[in-house]
Each structure stands twice: as structure tokens, then as C-alpha cells.
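Participant: need a 3D model of the following:
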Amino acid sequence: MTGGASASRRESFEFNLFDVQYFKVMDSAEQFVVVQFGVCLFLWDSYRHCFAAHPHNFCAFPR
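Facilitator: All right, here's what the predicted structure looks like:
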């Protein structure tokens, strides 16, 4: 929750135009620091006829 203390001016409202909402989200995203990211690999299981998911998380520490 590195960007949990975002300003109230970034709150989204239903009546916001798309461009206003985009810039609010972009401004809020700039306040976050990436501390973890994830990748999920999907492999087809021909025996069970379904996909098997293999999620992996990686820690990334700020400089």
C-alpha cells in the first residue's frame, strides 16, 4: 500500500469526463512504488481438459 495516502482530489466521480478520469488515475499511479509484481503462466492439461494456472510473485525493492 505504498500509495494509500492519495489525495481526495483524485477521487473518481460518475460525472467525470474520460480525460479527467484518466489524468486523475495517472496522477494517483505516479504516487505508488512497485514493491511486488506477479506473473501467471497457464498450461493446457490435456488429461483434465482444462488450463492449469501457475502464479509467481516477485519482490521488487525501490532504489
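Participant: all contacts plus neighbour counts: C-alpha atoms, from now on.
Facilitator: Noted.
Participant: please enumerate the helices of this protein.
Facilitator: Taking DSSP state H, the helices of the chain run over residues 18-29.
Participant: excluding its backbone neighbours, what's nearest N57?
Facilitator: Excluding its sequence neighbours, the residue lying closest to N57 (CA to CA, 6 or more residues apart in numbering) is G38, at 4.3 Å.
Participant: isn't the one you found right next to H56, touching?
Facilitator: Yes - counting by CA atoms under 8 Å, G38 touches H56, with 5.6 Å between them.
Participant: which stretches of this structure form strands?
Facilitator: Remark: strands assigned in the chain by DSSP state E are 36-45, 50-59.
Participant: another sequence for comparison is provided below:
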Amino acid sequence: TSGENGNYVKDIPIGRISKIKILDYDSSLSIELEPVIDFLRLENVLVVDQKNLNDKPPLAKN
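Facilitator: Next up, the predicted model:
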């Protein structure tokens, strides 16, 4: 990860590039990744809802 968009911490490997495709209709690339983890061995998962990344938690009421 690059950390450029702020969604992921920089320098944490998430996968290895297995395929690169140049898109004829766009100035982008399509990439396929092989995950660096074995999903069958996961014990804990953190799910981040991107639409709420910038939301502040509610203030505690006294």
C-alpha cells in the first residue's frame, strides 16, 4: 500500500501483482492481485466503512 489515499497504512503488503492489463478505452491499468495472506487462516478482521471515515464519533452526554 502507498498510503496516498489515506485508507490504508503505508508499506503494508496486501498482495502480489499477478496480471496487468492496459485498458484501451482509458488511461488506466487493470491489475489482479494474489493476496499475501491465507484467508482460511484469518482469526480477526477489521471492516472499515469508507463512507464514515471522516465522521467524528458522537460526543458523550453527561
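Participant: care to give me the TM-score?
Facilitator: The pair, once superposed, lands on a TM-score of 0.27 when counted by TM-score structural alignment, normalised by the length of the second structure; 25 aligned residues with a CA RMSD of 3.1 Å.
Participant: would CSV of the strands of the first structure with mean neighbour count be doable?
Facilitator: As requested, the strands of the first structure are arranged in CSV below (neighbours: other CA atoms under 10 Å):
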stretch, mean neighbour count
strand 36-45, 10
strand 50-59, 11
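Participant: and those strands as a markdown table, adding distance to F18 of the first structure?
Facilitator: Output for the strands of the first structure, formatted as a markdown table (distance: least, CA to CA, whole Å):
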| stretch | distance to F18 of the first structure |
| --- | --- |
| strand 36-45 | 27 |
| strand 50-59 | 32 |
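Participant: so who does L33 of the second structure touch?
Facilitator: Residues near L33 of the second structure by CA atoms under 8 Å, 6 or more residues apart in numbering: G15, R16, I17, S18, K19.
Participant: you'd agree the second one is up against P35?
Facilitator: So the one you mean is R16 of the second structure. Yes - counting by CA under 8 Å, P35 is a contact partner of R16 of the second structure at 6.5 Å.
Participant: overlap in contacts of these two?
Facilitator: Between them, R16 of the second structure and P35 share no contacting residue under CA under 8 Å, 6+ apart.
Participant: do I have it right that W44 of the first structure meets F51?
Facilitator: Yes - W44 of the first structure lies in contact with F51 (CA under 8 Å); the separation is 4.5 Å.
Participant: and the strand or helix carrying S18 of the second structure, what does it pack against?
Facilitator: Element membership of S18 of the second structure, judged by DSSP states H and E, is strand 15-22. In this structure, strand 15-22 of the second structure packs against strand 29-35, with contacts taken as 3 or more CA pairs under 8 Å, 6 or more residues apart in numbering; DSSP states H and E.
Participant: thanks again, I'm all set now.
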